[in-house]
Structure formats: C-alpha cells, structure tokens
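Undergrad: here is a sequence together with a model predicted from it:
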Amino acid sequence: MGRFYIHTTDGHIATQKQLVEAGLATMDDDPARPWFPINAPIDATTMWYAAMRKQEKGVYIGTLVFRHQPHHTLLLEKGWEEVPVEEIGLPGTTSEISPAPDLG
C-alpha cells in the first residue's frame, strides 16, 4: 500500500498514491498541510492494519494498528474511529484501494 496521510481538518485518510494521482503530492514530497503523514510501516496494508482517526483539540490525528489486537480494541474504547477501507481516499475521486481479500 505505501504511506498513509490524514487531512487534519476534516479527518479524511488517503494513501500517498491517491494524493499523487490527485496532484497534491509527488512520490518524493509529502503533500502540503493540512495533510499529515500517519506514522506506520511503509508497507502497511489494509489487509492487516486498520486506519484509525480521532479528533483532538480541533484537529484530526490518525494511526494504523493491527486489526483485532489489544491495541486496536483499546483505541476503540478510547473513542477512536476505524475508517472503513472503502472510505480511504479523496472525496469526489475515483482512485480507490482494493478492500482486504476474503481469506475465509
């Protein structure tokens, strides 16, 4: 997947690729504020990680956590929201990421 960013004003989460496709970033440069990089492994994928957000003091913060692990549960209990995979991206664009495959 690559890097993830959160829009600190409205809480949208997007991948670096989506931001590059929209002309808001390059593969070498981060997008301008209010986009902020989410601290996560460079190879994070929504198959294993959940994108989480929370509004604190008027701005949104974001993180990626392993799904179905104690830390994921703790963040949900503390008011964090899991962003559905289909909502990751820029509003009004067609650039989407593939949902996690069904392994069952």
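TA: Yes, it's here.
Undergrad: only C-alpha atoms from now on, for both contacts and neighbour counts.
TA: Fine.
Undergrad: what's the burial count for residue 61?
TA: 22 (other C-alpha atoms under 10 Å).
Undergrad: ok, now residue 77?
TA: Neighbour count of residue 77, defined by other C-alpha under 10 Å: 10.
Undergrad: kindly report the same for residue 66.
TA: Neighbours of residue 66 (other C-alpha under 10 Å): 17.
Undergrad: didn't it look like it was pressed against residue 51?
TA: No. Contact criterion C-alpha atoms under 8 Å: residue 66 and residue 51 do not qualify, at 9.1 Å.
Undergrad: in three-state terms, label residue 60 for me.
TA: strand (DSSP: H, G, I helix; E, B strand; the rest coil).
Undergrad: how deep is it tucked in, by neighbour count?
TA: 18.
Undergrad: next up, a structure to set beside the first:
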Amino acid sequence: MTVPYVPLLDPAQGEIVFPDLLTPYSSLWWNTYNISGIPNDAVGWMVAQGWQITDVAYDNAPNPPVPYYALSKTALQNEAILQSLLNSYTVAYNDARWAN
C-alpha cells in the first residue's frame, strides 16, 4: 500500500502571540488592622487569632495598675483576591475564544 501525496496548503494564518502575563499577586491584597484598649482577659484569645501585641498602656487609677493592650494584625482581603483572579480568568477566557 502506498502513501498518498498530500499537497502543502498555506492556511493563511499568522502566528498568534499573546504577551506573557505575570502572577496576578498584588500587594493590595493585604491590609493591616490596628486596635487599642484591649483588656487583659481578651488578649490571649486575640493572640491565638493572629493578632500581635504592639504596645501596653497601664491605667494607674486602680491598685494594682490595669494593663490595656494595642494589637496589630496583617490579613488578606479575600474579596480583593477573588475579584483579581476572576478578572484574570475572564481575560484568559476571552483571549482563548478570540484565538479559536
């Protein structure tokens, strides 16, 4: 059995080139929260939730002095991440539809 000859046909289509995209990561995804005036009995629970003690102030009126804490926490903004990833997905989907 012989292999048939298939003539070369020019598809008249150029190369489709899309620019390389970087990661959609953004520093805007992070936010820092600060609170102060936290009593001693709540600090343990808040530290377990990821808060960090940044300062201690004492109320010297009672005896012994009562500490009040200032806390800070850096956390992700989930809604900003989701919006960014959905935008990236939509752009990629539209590019793929255009290319095909």
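TA: Cool, the structure landed. Note that the structure is a prediction, hence the values are computed from the model and not measured.
Undergrad: got a TM-score for the two of them?
TA: Overlay of the two chains. TM-score (TM-score structural alignment, normalised by the length of structure 2): 0.25; 34 aligned residues with a C-alpha RMSD of 2.7 Å.
Undergrad: nearest spatial neighbour of residue 32 of structure 2, skipping sequence neighbours?
TA: residue 74 (4.3 Å; C-alpha to C-alpha, 6 or more residues apart in numbering).
Undergrad: need the longest helix for structure 2.
TA: helix 78-99 (DSSP state H).
Undergrad: that helix: which residues count as buried?
TA: Neighbour-count burial for helix 78-99 of structure 2 flags 81, 84 (criterion: 16 or more other C-alpha atoms under 10 Å).
Undergrad: same for that helix, what does it pack against?
TA: If contacts are counted by 3 or more C-alpha pairs under 8 Å, 6 or more residues apart in numbering; DSSP states H and E, helix 78-99 of structure 2 sits against no helix or strand.
Undergrad: now the residue nearest to residue 32 of structure 2: how far from residue 39 of structure 2?
TA: 21 Å (C-alpha to C-alpha, to the nearest Å).
Undergrad: got the buried residues for stretch 42-62 of structure 2?
TA: Quick answer for stretch 42-62 of structure 2 (16+ other C-alpha under 10 Å): 43, 46, 51, 52, 53.
Undergrad: buried residues in the helix of greatest length in structure 1?
TA: Ranked by residue count, the top helix of structure 1 under DSSP H comes out as helix 70-77. By neighbour count with 16+ other C-alpha under 10 Å, helix 70-77 of structure 1 contains the buried residues 72, 75.
Undergrad: what is the burial count for residue 37 of structure 1?
TA: 21.
Undergrad: my read: it touches residue 13, true?
TA: No. Residue 37 of structure 1 lies out of contact with residue 13 (C-alpha under 8 Å); the separation is 9.6 Å.
Undergrad: what sits in contact with each of these two?
TA: 4, 5, 6 (C-alpha atoms under 8 Å, 6 or more residues apart in numbering).
Undergrad: pipe those into JSON lines and attach neighbour count, secondary structure and distance to residue 71 of structure 1 per row.
TA: Output for these, formatted as JSON lines (neighbours: other C-alpha atoms under 10 Å; DSSP: H, G, I helix; E, B strand; the rest coil; distance: C-alpha to C-alpha, whole Å):
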{"residue": "4", "neighbour count": "29", "secondary structure": "strand", "distance to residue 71 of structure 1": "19"}
{"residue": "5", "neighbour count": "27", "secondary structure": "strand", "distance to residue 71 of structure 1": "20"}
{"residue": "6", "neighbour count": "26", "secondary structure": "strand", "distance to residue 71 of structure 1": "20"}
